[in-house]
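J.: sequence first, then the predicted structure:
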Amino acid sequence: MPLYRFKALTRDGSIVKDQVEFPDLRALYQYIQQEGLVLIKYSSRPVFPWDRLTFKGVSRPELAELCHNLALLVRGGVPLFQALRDLREATPNPRLKKALGVLLQEIRAGNPLSAGMEREKGVFPGIVRSLAALGEETGRLDHTLEEAAQHLYRIHTIITQTKRAMLYPAFVLVAMTGALLFWLLFVLPKILGLFAQMQVALPAPTRFLMVTVSFLQSYIPYLAGAAMVLLVTSLILYRRFPWFRLHIEKILLKLPVVSRVKRSSILAFFFEYLALLLGAGIDILRSFDIMAMNIQSELCKRIIREMREGVLRGEGFRDVASRSGLFSPLDLRMIAVGEETGRLVDQLRYLARHYYEIIQGLVETLSKILEPVLIVVTGLIFLLIVIALIGPIYELISQIH
């Protein structure tokens, strides 16, 4: 499909410039006519791979706002084509503007909104595409788009809260490590060099500190290089190999503090996704497929596939969930009650709110819990350094007396 660049005149006399992919020149003329423009000039060329590259993506809040505004316009009686065109003119994001142009092309060609979203999978995740298709089938597009918007807002909040919970400990740990390395590499060598010139017997802590400082001074470039190589290699493996991500998640779920944050985040995602899809009328097997395609956690993906196979064999949702090892007895009890009473969606929504509140609580309390622990650890390290420095000074003073 060639890329057409054109300059046109609007009804109010202003000039607009744009570039859009069209199947042929006739499609361009139809677009100009429908937009009420007067074509001044145009040019066409093949679409190159770099034309599809964009440095700025579409964030989750931007997509949520788009779905919310589109739902409001459709609910207010605005034709879908006109609503998308208005939103395209209003958005400042070039990537989102391009995606909305694709949606307009599909609707202009007589295709549904979900067909355009399928062409722009990089912008519209699977859950949004599925909800849009469901809304078109049931005639409740405004409702499903609003559900998608609220879901994206909640998911963004969960991710933000989880990052905030992990950011403070990471920041403090990096600051502590930097301060300690500064002392070991720049401050202590000068002081310990003076002690080595003195004719005094050095205590064991001082000798140990001198050996440590000497080792770091000799091998710090190699250690830093090895750490950098390990970090880059880990990032490459994490991005490209699902098995590596799976093992990392299993390790995180065994760490004392991180495990609670990680587990709560995974379960909040799981229950939020499943409650939304089942509440929208999508059957549980299709819901599992959509979740497996869109959820980020490799561990959760594996559990979802295993649960889908169990349900496909005719087992109950609670039974397949109990074998995963991820869900707590409270989760399993709530799921069982939901299955027995026919209110599974309500129970899933309750569990999603429950774990969202847990994450919020962890964000508020984690810093209060870790701060004294980190202070004590830092204090002990510097106490050992002070003891190692005071020993030779005390020995020197004793010899003078």
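T.: Noted; the coordinates are in hand. Numbering: from 1, shown residues only.

J.: from now on I want contacts and neighbour counts done on CA atoms only, so please keep to that.
T.: Fine.

J.: which strands and helices lie in contact with the helix ranked longest in the chain?
T.: For the chain, the helix reaching the highest residue count under DSSP state H is reported as helix 344-400. Secondary-structure packing of helix 344-400 (3 or more Cα pairs under 8 Å, 6 or more residues apart in numbering; DSSP states H and E): helix 141-182, helix 204-240, helix 258-279, helix 329-341.

J.: make a markdown table from those helices and add mean neighbour count and distance to residue 61 to it.
T.: Output for the helices and strands packed on helix 344-400, formatted as a markdown table (neighbours: other Cα atoms under 10 Å; distance: least, Cα to Cα, whole Å):
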| stretch | mean neighbour count | distance to residue 61 |
| --- | --- | --- |
| helix 141-182 | 17 | 6 |
| helix 204-240 | 13 | 24 |
| helix 258-279 | 21 | 17 |
| helix 329-341 | 15 | 29 |
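
J.: do you know how far the residue nearest the centre of the chain is from residue 369?
T.: What sits nearest the mean C-alpha location of the chain, by Cα atoms, centre = their mean, is residue 159, with 6.0 Å. Counting by Cα to Cα, to the nearest Å, the gap from residue 159 to residue 369 is 21 Å.

J.: same thing with residue 193?
T.: According to Cα to Cα, residue 193 and residue 369 sit 39 Å apart.

J.: below is an additional structure, to be compared with the one above:
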Amino acid sequence: MPLFDYRIRTPDGRTESGRAEAENAAALARRLNAGGTPPVGIESVTDPSGEGTGAGLRMRGGRPRHEDLELFCRQMHSLTRAGVPIVRGLQGIAETTHNARLSAALRGIAESLEAGRELHAAMREHSAVFPALLINMVRMGEDTGRMEETFEQLSFYLERERETRQQIKQATRYPIFVMTAILAAIAIINVVVIPAFAGMFERFDAELPLPTRILMATSAFTLDYWAWMLGGMVAAVLGFRQYTRSGDGRLWWDRIKLRLPVIGSILERALLARFARALTMATRSGVPILEGLDSIGRAVDNAWVADRVVHMREALERGESLGRAAAGTGLFTPLVLQMIAVGEETGQVDDMMEEVARFYEQEVDYELKNLSSALEPILISIVGAMVLVLALAIFLPMWDLAGAAL
């Protein structure tokens, strides 16, 4: 397990150092925070053999990982709670982070703050490093003077996002492996197996069944035009990526993703949980709901859901209630709409939206646990269809030839 050196701030304000093992820096930060000693800095160390622990001793390039941003928010929460000036805190975090791009961004932000700029404006200059939701939430925290709570909520939000992504990866690992094996098997059958049987069947000069002729024709086409097929697939992938990066293309693809069998409902519930959690943070930070929806609409990582949020905001501007505006989006279930209506009537929209987030998160957890079971019948059907095609295409003519010989 990776080894880390850490510095903590004790309840009486002193700074102490130590060394501990943890899965990663974020896990160690959570452990230290739970013990009432917020970390000031965390650095990975080498093991006794002199080799790296695998925790990222050298600076990494590229965009910061989700774990890097989560640790950044936890450290900022600890520093603001301890009363450390933001510029000094950013400089300290820049020295301890293992992502070169994040470190450079934090140093640039510290310089901008020293020049008199606001934190959210300085962070917006590094929008390639920090997500829009994080920047907008920092702006809300500055407007309300509740930076400590803002970073605490952001760290919890990012932690929940990381756990959901890990669950999705774990649940889809087996289906992806099976589908890869199936595609490899189809390629081997077309390139190796079918041509071998085709030569044997041609020597008998017998009329072959229709499934056999189709499979042989498919194999011959693949062998003759494989270069064109490969080029066509590459062009299709590049064209698809280019189209989905455009405004209309992204809106179309993000909507299609939510309608995919089995996993579409999981993605939709995860996005709605993210929306509800972000709206909870915004309302608890004292941000007006219209301004909060505007920020969340830009921050949600799905163009279709963002478009629905914009319609929801427009309905509120026309004077409609929050419940009616939410119902007009077509995103929420009747139970969730009822919860929103109750929150609006009681003046506790933030509490109800937190319950909505928990509801969707529980739904996501349940569906992820059953994802493999839901995909197994589909995978079995695909494998069964392959076996059936092979049986009809290969064994039928062999049986015919054996019957003719007898």
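T.: Arrived safely, thanks for sending. In this text the structure is predicted, and so the values were computed from the model without any measurement.

J.: quick one on the thing from earlier: read off where the longest helix of structure 1 ends up in structure 2.
T.: With TM-score structural alignment applied, helix 344-400 of structure 1 matches the range 349-405 in structure 2.

J.: tally of neighbours for the residue nearest to residue 39 of structure 2 when sequence neighbours are not counted?
T.: Leaving out its chain neighbours, the residue that sits closest to residue 39 of structure 2 by Cα to Cα, 6 or more residues apart in numbering is residue 8, at 4.2 Å. When neighbours are defined as other Cα atoms under 10 Å, residue 8 of structure 2 has 22 of them.

J.: and residue 294 of structure 1, by the same measure?
T.: If we define neighbours as other Cα under 10 Å, then residue 294 of structure 1 has 13 of them.

J.: for the alignment partner in structure 2 of it, what are its contacts?
T.: Alignment note (TM-score structural alignment): residue 294 of structure 1 maps to residue 299 of structure 2. Listed by Cα atoms under 8 Å, 6 or more residues apart in numbering, the contact set of residue 299 of structure 2 reads 131-133, 306.

J.: which of the residues you listed still touch in structure 1?
T.: Retained in structure 1 (both residues aligned by TM-score structural alignment, their matches' Cα atoms under 8 Å) from the contacts of residue 299 of structure 2: 131-133.

J.: give me the contact list for stretch 242-251 of structure 2.
T.: With contacts defined as Cα under 8 Å, 6+ apart, stretch 242-251 of structure 2 is touched by 252-253, 302-304.

J.: let me have these in CSV, extended by neighbour count.
T.: Converted to CSV, the contacts of stretch 242-251 of structure 2 look like this (neighbours: other Cα atoms under 10 Å):
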residue, neighbour count
252, 15
253, 18
302, 20
303, 21
304, 20
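
J.: closest to residue 89 of structure 2 out of those residues?
T.: Among the contacts of stretch 242-251 of structure 2, residue 302 lies closest to residue 89 of structure 2 (Cα to Cα), at 32.9 Å.

J.: give the contact list for the closest one.
T.: Neighbour list for residue 302 of structure 2: 251, 254, 271 [criterion: Cα under 8 Å, 6+ apart].

J.: state the distance from it to residue 250 of structure 2.
T.: Taking Cα to Cα, one finds residue 302 of structure 2 at 8 Å from residue 250 of structure 2.

J.: likewise residue 230 of structure 2?
T.: Plainly put, residue 230 of structure 2 is 25 Å away from residue 250 of structure 2 if you go by Cα to Cα.

J.: and residue 156 of structure 2, by the same measure?
T.: Per Cα to Cα, residue 156 of structure 2 is found 29 Å from residue 250 of structure 2.

J.: what's residue 319 of structure 2 aligned with over in structure 1?
T.: When structure 1 is aligned by TM-score structural alignment, residue 319 of structure 2 is paired with residue 314.

J.: and that match, that's in a helix?
T.: No: going by DSSP: H, G, I helix; E, B strand; the rest coil, the assignment for residue 314 of structure 1 is coil, not a helix.

J.: and it, how many neighbours?
T.: Here the number of neighbours of residue 314 of structure 1 (other Cα under 10 Å) works out to 9.

J.: how close does residue 366 of structure 1 get to residue 306 of structure 1?
T.: In terms of Cα to Cα, residue 366 of structure 1 sits 33 Å off from residue 306 of structure 1.

J.: circling back to that earlier point, mind listing which of the contacts of stretch 242-251 of structure 2 are in helices?
T.: Short answer: these in helices (DSSP H) are 252-253, 303-304.

J.: from those, which is closest to residue 107 of structure 2?
T.: In terms of Cα to Cα, no member of these lies closer to residue 107 of structure 2 than residue 303, at 32.1 Å.

J.: is it true that the closest one touches residue 254?
T.: Yes: counting by Cα atoms under 8 Å, residue 303 of structure 2 touches residue 254, with 6.0 Å between them.

J.: check which helix or strand residue 39 of structure 1 maps to.
T.: Using DSSP states H and E, residue 39 of structure 1 sits within strand 38-45.

J.: next: residue 325 of structure 1.
T.: Applying DSSP H and E, one finds residue 325 of structure 1 in no helix or strand.

J.: and the gap between it and residue 94 of structure 1?
T.: The gap separating residue 325 of structure 1 from residue 94 of structure 1 is 44 Å, by Cα to Cα.
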